[in-house]
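Visitor: Here is a sequence with its predicted model. Questions after.
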Amino acid sequence: MLFIQRFNSAFAKWTQHIPVTIAPASSNVVRADIHIRFVPLGPSETVYAATSMVADGTTLSSGLINITFNDDYNWSDDRLFNFTAVHEIGHTLGLSHSKVQNAVMWPFYEGITRVIHPDDEAAVHAVYGWRNPRWTRIDANPGTRGIVQISSGSSIPSPLDGLYQLRMTGEVLWYSPNGNWLSVDKNKDTVQIAGSSGNLYQRHADGSIYRYTGSGSNWQWIGASSDNIIDIVAAADQIYTRRKDGWVARWSGSGTTWNSIEQPLLSKQIAVSDKKTLWNLLTTGEIVRSEWPYGSGWAIIDQNPENTAITVGGEEFYKLQGSSGQVVWLDMETPMWRMIEDAGSSAIYASGQYLYSYHNDGSIWRYTDTPFVWEQLDNTSNSASVIGDSRGNVWEMLKSGDILQLIS
């Protein structure tokens, strides 16, 4: 009876996320969909269990799915048993191993208690869809101009981490852990906010740039006014400006001193990796790259005039190309360009290991790490943009100004 309760609990870990009901078969059922058994597999500290199936396991209709636990192992460690049960059930649902160490579908136990990770959720949603309403409204203000998300690069969160919004009035608000929006500044001249690694910045209409001190409405002036500034980009622990004359500059970290990065180029968009590799999409469609600390010039990476946008998640680089909206990943080990979405995308956004694709019809998709397989997160025509963090949390801004958070 104890094992039945444990297995019921393990199945529930998955079924709470998907529109699938799994229950113990009654004694008069000729053939159950899933068989669980304990069979001696030999003494081993690594082979705890295995799952086998004749079909692909995604429909639960073959009746030939077997979860086999090693009966030669002493199952005295409840954490190991629970992890193994949830992990193997993931296989019966059609999931393969994950590359994310904190995910349940990570192939090794390592003595860590794991819960269903956003990577696990993305994988199982890609197969079965969703069980519950996915989005909750956390703000409804028609004056919302944009949203940004700040995540620290380390495992220790910064006090400034979180979601921020900029309103048409110039007010900057932070979404606190208790669900309230708190104002951190209100300046009518603010036209853009950006943030990364526990730092929040704002740009004024005159080009001046400020860094939030974390105290009240106190901001540090770090960039003098200039009508040459187009936008600011925060990444890793750096803040960059892109200018009308084609130059890209980086704040020195002191006063209002900015360092220009190499020769002027006709920059259209920049993106920066966690290791501060600077990627630059030019107006010609060329993509160039400069390695930290940016003293060796720009290396030409691609010369496709149809390139329209770039994004970086961690160290992974992606580009959007062509009028049909193709998403392409740079496999740096090869190195080769590999298409992962063949049509439909109009914007891409990456954070950590997660990549999102926004379509013109308002639908939002998250990459499953399998080429051409994307998980649909929303399909509203009212969507305006999507952002996420390195932990898999996702927020969406609607054209109406509403802000939604993915909750399932």
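Guide: Now that the structure is in, tell me what you want to look at.

Visitor: From now on I want contacts and neighbour counts done on CA atoms only, so please keep to that.
Guide: Will do.

Visitor: Tell me which helix or strand Ser52 sits in.
Guide: Using DSSP states H and E, Ser52 sits within strand 49-53.

Visitor: what element comes up after that strand heading to the C-terminus?
Guide: Following strand 49-53 toward the C-terminus (DSSP H and E): strand 65-70.

Visitor: what angle do the strand holding Ser52 and strand 65-70 make?
Guide: 160 degrees (axes from the mean of the first three to the mean of the last three Cα atoms, to 10 degrees).

Visitor: contacting residues around strand 49-53?
Guide: Under the criterion Cα atoms under 8 Å, 6 or more residues apart in numbering, residues 64-70, 84, 88, 91-92 lie in contact with strand 49-53.

Visitor: A further structure is provided below for comparison with the first:
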Amino acid sequence: MNYVPLNIIPAAPNAKADINIRFSSFGRDDTRYGFTSMVSDGISMSSGNINVTFNDDYLWSDDRLLNFTAVHEIGHALGMSHSGVEPAIMFAYYDGTLRPMHSDDKMGIHSIYGWKTPKWNRIDADSGIQNLIQVTSPSNVIAANDGLYKMRSTGQILRYSNGAWITVDNNRDTAQVVGSSGTLYQRHHNGGTFRWTGRASNWQPLSGSDSNVVEIVAGADQLYCRRRDGWVARLTGSSWTSIEQPSAPGSRQIAVTDSKVLWNLLTNGYLVRSLWPYSAGEWTIVDINSGNVAIATGGDDFYKLQSDGTVVWLDMSGPIWRTIEGAGSVAIHAVGNMLYSRHGDGSVWRYTGTAGVWEMIDDRRGVVGTVGDRLGQVWGTMSNGEVWALVS
């Protein structure tokens, strides 16, 4: 079981099992799909053991319902009681909706058995590493250029493939590498931008030199930049189209959701956003808080990190700001439905989906950077240049 220190295997023939699973007639007036008993129930195969019984009088024509029922009943067999959270699988009543595993279900099993000790595998030791990024696509289809990349202090860019680092460019002019939706970009020290074609050291020029470009950000299928004069622009063709006119305060950080909502953290801590398709100057103030120090987007979710170490999520059902981590964070990273928080001691935590509940996935106290993909794979960069991959 993922991240739970349990190993469930079939019992050997004629061996005594911890959990017995069987089908039995409940009688025509019994509408239950199944039940779990911890003691003899009169029809037990082995009195005193845990028995999960499915109603053999029901026509199990939908494997999904059988699977849903099995997860619920085995949850009981593992010690879980009914949940008061209606979307949870362990909720007492079935309303006809085949619900996915809820964070309340996950935290219930973790509260009993704890967490697996995370295992990491070192994949690199490079004192010259400057940046590590993961290019990932928003769909379930992995694009050809999705993957893990690093940039060295010499400007060299390498891709991790089949256990080895392969050079995709080696140019001292390279100042930054970013990627999104299967596309890898680089910025040169003179502000020029390029897109990787997928062939070794073959890069397509996008925009010419521009000393005002100080950072590029890839989001969805777009490329953006922050400029030295404080405004934000989007690449259209071979030129930058202004989204924010020069003003004070300027932009500190930008982030983009899958639906191309552009978030802008200003130098005074204010948060503004612009909806797709953007128009110059059309920004909406969403938050006025000088304590905002960093932002992150995962899928269409938005998170902010505050100077006191708290992590806050924008619940769009309100909308309302909800604190999901009380203190301790110094950096956040989000991708898809995954959110990670790095603490000041170097430990890394993954958000479980329940406010205030985080799973520690790295306690080695030397992590300086964390990246991940939408499938839950995680990589960490250590202060000595080592790169480690989370195995389990």
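Guide: In hand now; what should we look at? Predicted model only: the values in this text are computed from it and were never measured.

Visitor: what do we get in structure 2 for Gln202 of structure 1?
Guide: Under the alignment by TM-score structural alignment, Gln202 of structure 1 pairs with Gln186 in structure 2.

Visitor: ok, how many other residues are close to the closest residue to that match other than its chain neighbours?
Guide: Leaving aside its sequence neighbours, Gln186 of structure 2 sits nearest to Val177 (Cα to Cα, 6 or more residues apart in numbering; 4.3 Å). Counted with other Cα atoms under 10 Å, the neighbours of Val177 of structure 2 add up to 25.

Visitor: my guess is Val177 of structure 2 meets Tyr185, correct?
Guide: Yes. Taking contacts as Cα atoms under 8 Å, Val177 of structure 2 lies within contact range of Tyr185: 5.7 Å.

Visitor: Quick check: the match of Gln202 of structure 1 touching Gln176?
Guide: Yes. If you go by Cα under 8 Å, Gln186 of structure 2 and Gln176 touch, sitting 5.5 Å apart.

Visitor: ok, the closest residue to Thr370 of structure 2 other than its chain neighbours to Gly128 of structure 2 distance?
Guide: Of all residues not flanking Thr370 of structure 2 in the chain, Gly380 sits nearest, at 4.5 Å (Cα to Cα, 6+ apart). Per Cα to Cα, to the nearest Å, Gly380 of structure 2 is found 15 Å from Gly128 of structure 2.

Visitor: any idea how far Trp247 of structure 1 lies from Ile310 of structure 1?
Guide: Taking Cα to Cα as the measure, Trp247 of structure 1 falls 18 Å from Ile310 of structure 1.

Visitor: ok, these two, which is more surrounded?
Guide: Neighbours per residue, other Cα under 10 Å: of Trp247 of structure 1 and Ile310, the larger number sits with Ile310, 24 against 18.

Visitor: so what corresponds to that one in structure 2?
Guide: Residue correspondence, TM-score structural alignment: Ile310 of structure 1 in this structure matches Ile295 in structure 2.

Visitor: contacting residues for its match?
Guide: With contact taken as Cα under 8 Å, 6+ apart, Ile295 of structure 2 is in contact with 253-255, 265, 302-305, 332.

Visitor: Which one (most neighbours) among the residues you listed?
Guide: These, ranked by neighbours (other Cα under 10 Å): first place Ile254, 26 neighbours.

Visitor: List the contacts of the aligned partner of Asp369 of structure 1 in structure 2.
Guide: When structure 2 is aligned by TM-score structural alignment, Asp369 of structure 1 is paired with Gly353. By Cα under 8 Å, 6+ apart, the contact list for Gly353 of structure 2 reads Ser103.

Visitor: The residue lying closest to Val39 of structure 1 once chain neighbours are set aside: how many residues sit nearby?
Guide: Residue nearest to Val39 of structure 1 in three dimensions, not counting chain neighbours: Asp71, with 5.0 Å by Cα to Cα, 6+ apart. When neighbours are counted by other Cα under 10 Å, Asp71 of structure 1 registers 16.
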